[in-house]
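Trainee: Take a look and give me a structure for this.
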Amino acid sequence: IHDAASPGLRARMDAAAGGPILSQAYLAWIAGPLKTWVDASFRTRTGRDDTAIMGSSMGGLMSCYAFLDRPDIFGRAACISSHWPAIDPRAVEGGDPELIRLWDRWFAEKLGPPDGRRLWLDHGTATLDAFYAPYQQAVDARIAASGWQKGKDWESRVYEGAEHEENAWAARLPEIMGWVLRRE
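Mentor: Got it, this is the predicted structure:
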């Protein structure tokens, strides 16, 4: 998203990040040395369909990035209260149209067919999460338009009154984990 953004939006993202965007290096570490160590250190099923990634806020974005960029490794993802704006969302009431288009295009280019994969998306309606609906709606529409079956291949939930914080995320973890990890 960063590289495809206009110079103005890119500058706002860089300022919000406080430095260079390191998502490619971070994903290389997760998919490489970290996964190798986990699989060597624990009794794991190492295949794509048994490998999940999940995170909240910027970790939700990173989980989506991993799921879409490395479908050979991550067959399941939970993107919880993903911080779709990637900047201070109060700057644009109702969502930044450029960012909404960028997320739509990114999912259109990267998603591909479900092929047994499963994706969870959610957000609340309070604090920072109150700004996520326009972005999430665009992503949801793209996923549906790509032939993914809601409830089977992907799920998107809105938690009324839920805030952008760890207690809210922890409260819904049983539902998230049950859906993401269930066997057909």
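
Trainee: contacts, neighbours, all on C-alpha from now
Mentor: Noted.

Trainee: count of residues packed around Met58?
Mentor: Look at Met58: counted by other Cα atoms under 10 Å, it has 17 neighbours.

Trainee: ok, it to Trp179 distance?
Mentor: As for Met58, its distance to Trp179 is 21 Å (criterion: Cα to Cα, to the nearest Å).

Trainee: now do Thr44
Mentor: On the measure of Cα to Cα, Thr44 and Trp179 end up 19 Å apart.

Trainee: residues in contact with the residue positioned nearest the centre of the chain?
Mentor: The residue lying closest to the centre of the chain (Cα atoms, centre = their mean) is Cys64, at 3.1 Å. For Cys64, the contact set (Cα atoms under 8 Å, 6 or more residues apart in numbering) comprises Ala77, Ala78, Cys79.

Trainee: who wins for neighbours among these?
Mentor: Counting neighbours by other Cα under 10 Å, Ala78 comes out on top of these with 30 neighbours.

Trainee: Give the other helices and strands that the helix or strand containing that one contacts.
Mentor: In this assignment (DSSP states H and E), Ala78 forms part of strand 76-80. If contacts are counted by 3 or more Cα pairs under 8 Å, 6 or more residues apart in numbering; DSSP states H and E, strand 76-80 sits against strand 52-56, helix 58-69, strand 118-124, helix 166-181.

Trainee: quick revisit: can you redo the contacts of Cys64 as TSV with distance to Lys35?
Mentor: Formatted as TSV, the contacts of Cys64 follow (distance: Cα to Cα, whole Å):
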residue	distance to Lys35
Ala77	15
Ala78	17
Cys79	19
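
Trainee: Relative to Arg10, which of the residues you listed is nearest.
Mentor: Cys79 (22.7 Å; Cα to Cα).

Trainee: residue boundaries of the helices in this protein?
Mentor: With DSSP state H as the criterion, the chain has helices at 7-17, 23-29, 35-41, 58-69, 97-110, 133-145, 166-181.

Trainee: Residues contacting the longest one, please?
Mentor: Contacts of helix 166-181 with the rest of the structure, by Cα under 8 Å, 6+ apart, involve Ser56, Arg76, Ala77, Ala78, Ile80, Arg118, Leu119, Trp120, Ala162.

Trainee: Could you also give me the structure for this next sequence, so I can compare it with the first?
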Amino acid sequence: MLRRMTRLRWRISHRPPLPPGCALFLTGDHRAWSSDPSGWTFDPAGELTSEHPHGTLLSVKVRARHPDGTVTEEGDAWGGRAAPHRHVVTGDAGIDLHVAGWQDASEGRGRPGRSAPPREETVLHAPWGDQPVRLWWPEGQGGPLPLLILHDGQNAFDEAPTFAGESWDAAGAAQALADAGHPVRIAALPVNHGRSRRYVPFPFELNDFDSGADEYADWLKGSLLPHLHARFGPVPAQDTALAGSSFGGLITAYAGLRDPGTYGTLGVFSPALWPADHAFLRWLPGRRDPQARVWIDMGDHEQGTVAASRDLVTHTRDLTAQLAPHVREARFTVGEGHWHDEPAWRERLPAFLRWWREG
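Mentor: Reported below is the predicted structural model:
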């Protein structure tokens, strides 16, 4: 059956200047983020026409190829990485692209934060080197508090160190929870280029077929938790939560089910289950933690098309049903209109926190 095609008219409505001779082109997940401008170059007026099947979910960016062949990608106003432009293909449309800046060597270090920063940052020793720990707790709250450990801690609080200028605003969500009478402490763990090795429990291309997830899970249980308990007071497992998104969701589910009785709640946001041909699904049978509550969610715009995203939601709901008999509680939530990004997880975090502490 022929797929209905729609025509999009792209126009760069604003961009900072570039050296003479640069060719601007469009890239995105629809072309595997290729840096080849062939067929996707904007005309001198900054316009480009393309055709896409109805129902495609597009994430795109503008790039510039310099006369010497080097390529610069659009960024934010501070030279850091920018979030992609998003578009759901539902019919012919004109789309304006506002390019705020170009990525440069500053990596966005001057980017201001809109959300509250952590109260403290410390560094602990880990097998892979120094591990920063970003800590937040409600003002005036001393002693032990329920503990949330967050992966991808560089994206948890203020926007300055984030991947693309968007954060989870974890402090804002936790402050609202505290105002409702449920204070918690957050320990967020930044990660860098070792993310695929630390978070994916199975050998695959992005971790060079050398997973470090067991090493990471051992450190969480054997080093991080004892350190936090010694400093702030012991917290029982039923008041300890582990959470993360994408690969962070994968390591959350893996570490929690690998070490039953360690975490009372698992926040599995948009889990990336595909590495090593969905090896997690083959590892899962027989895993159980009768005392754990597990939150699993997925946005309905997380694949390349509306139909594929719908299938992903179905598969994730089925995963939750498969897990439910083996844990205390399994909750599945769909993020309507949510893509695979920080703004989506920021929007779903408050509901997870309420479910964790009020449920």
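
Trainee: For the two chains, what TM-score is obtained?
Mentor: The TM-score (TM-score structural alignment, normalised by the length of the first structure) is 0.72; 153 aligned residues with a Cα RMSD of 2.6 Å.

Trainee: Alignment lookup: the residue nearest to the centre of the first structure to the second structure.
Mentor: Correspondence of Cys64 of the first structure to the second structure, assessed by TM-score structural alignment: Ala253.

Trainee: related to what we said a few turns ago, which part of the second structure lines up with the strand holding Ala78 of the first structure?
Mentor: Residues 265-269 of the second structure are where strand 76-80 of the first structure aligns, with TM-score structural alignment as the criterion.

Trainee: on average, how far is that stretch from the matching bit in the first structure?
Mentor: For stretch 265-269 of the second structure, the mean deviation from the first structure after alignment is 0.5 Å (mean Cα distance after the TM-score superposition for the first structure).

Trainee: For that stretch, which outside residues touch it?
Mentor: Stretch 265-269 of the second structure has contacts (Cα under 8 Å, 6+ apart) with 238-246, 248-250, 252-253, 256, 292-298, 345, 352, 356.

Trainee: Of the contacts of helix 166-181 of the first structure - the most surrounded one?
Mentor: For the contacts of helix 166-181 of the first structure, the largest number of neighbours (other Cα under 10 Å) sits with Ala78, at 30 neighbours.

Trainee: any idea how far it lies from Asp122 of the first structure?
Mentor: From Ala78 of the first structure to Asp122 of the first structure the distance is 8 Å (Cα to Cα).

Trainee: so who does the closest residue to Leu27 of the first structure other than its chain neighbours touch?
Mentor: Setting aside the residues directly before and after it, Leu27 of the first structure is nearest to Ala66 in space (Cα to Cα, 6 or more residues apart in numbering), at 6.4 Å. Contact analysis of Ala66 of the first structure by Cα under 8 Å, 6+ apart lists Leu27, Ile53, Phe74.

Trainee: preserved in the second structure, out of these?
Mentor: Of the contacts of Ala66 of the first structure, the ones still in contact in the second structure (both residues aligned by TM-score structural alignment, their matches' Cα atoms under 8 Å) are Leu27.

Trainee: follow-up on the earlier one: quick check: the residue nearest to Leu27 of the first structure vs Thr127 of the first structure, distance?
Mentor: Distance of Ala66 of the first structure to Thr127 of the first structure, given as Cα to Cα: 26 Å.

Trainee: Same check on Gly178 of the first structure?
Mentor: Noted for Gly178 of the first structure: a distance of 26 Å to Thr127 of the first structure, by Cα to Cα.

Trainee: Spatially, what comes nearest to the aligned residue in the second structure for His123 of the first structure if we skip its sequence neighbours?
Mentor: For His123 of the first structure, the aligned position in the second structure is Met298, judged by TM-score structural alignment. Nearest residue to Met298 of the second structure in three dimensions, chain neighbours excluded: Ser270, at 4.6 Å (Cα to Cα, 6+ apart).

Trainee: Now do the contacts for the one you found.
Mentor: Ser270 of the second structure makes contact with Ser245, Ser246, Gly249, Ile296, Asp297, Met298, Gly299, His340, according to Cα under 8 Å, 6+ apart.

Trainee: Of these, just say which sits nearest to Ala276 of the second structure.
Mentor: Nearest to Ala276 of the second structure, judged by Cα to Cα, of the contacts of Ser270 of the second structure is Ser246 at 14.8 Å.

Trainee: Quick check: that closest one touching Thr252?
Mentor: No - in this structure, Ser246 of the second structure is not within contact of Thr252 by Cα atoms under 8 Å, at 9.7 Å.

Trainee: what range in the first structure does the host helix or strand of Ser13 of the second structure sit on?
Mentor: Secondary structure assignment for Ser13 of the second structure, by DSSP H and E: strand 5-14. Matched against the first structure by TM-score structural alignment, strand 5-14 of the second structure finds no partner residues.

Trainee: I'd like to know which elements that strand is packed against.
Mentor: By 3+ Cα pairs under 8 Å, 6+ apart, strand 5-14 of the second structure packs against strand 47-53, strand 93-98.

Trainee: Go through those strands and name the closest to Leu177 of the second structure.
Mentor: strand 93-98 (36.0 Å).

Trainee: Onto which residues of the first structure does the closest one map?
Mentor: On the first structure, no counterpart of strand 93-98 of the second structure exists by TM-score structural alignment.

Trainee: What residues sit buried inside that strand?
Mentor: For strand 93-98 of the second structure, a neighbour-count test (16 or more other Cα atoms under 10 Å) marks Ile95, Leu97 as buried.

Trainee: who's in contact with that strand?
Mentor: Under Cα under 8 Å, 6+ apart, the answer for strand 93-98 of the second structure is Arg7, Leu8, Arg9, Trp10, Arg11, Ile12, Ser13, His14, Arg15, His85.
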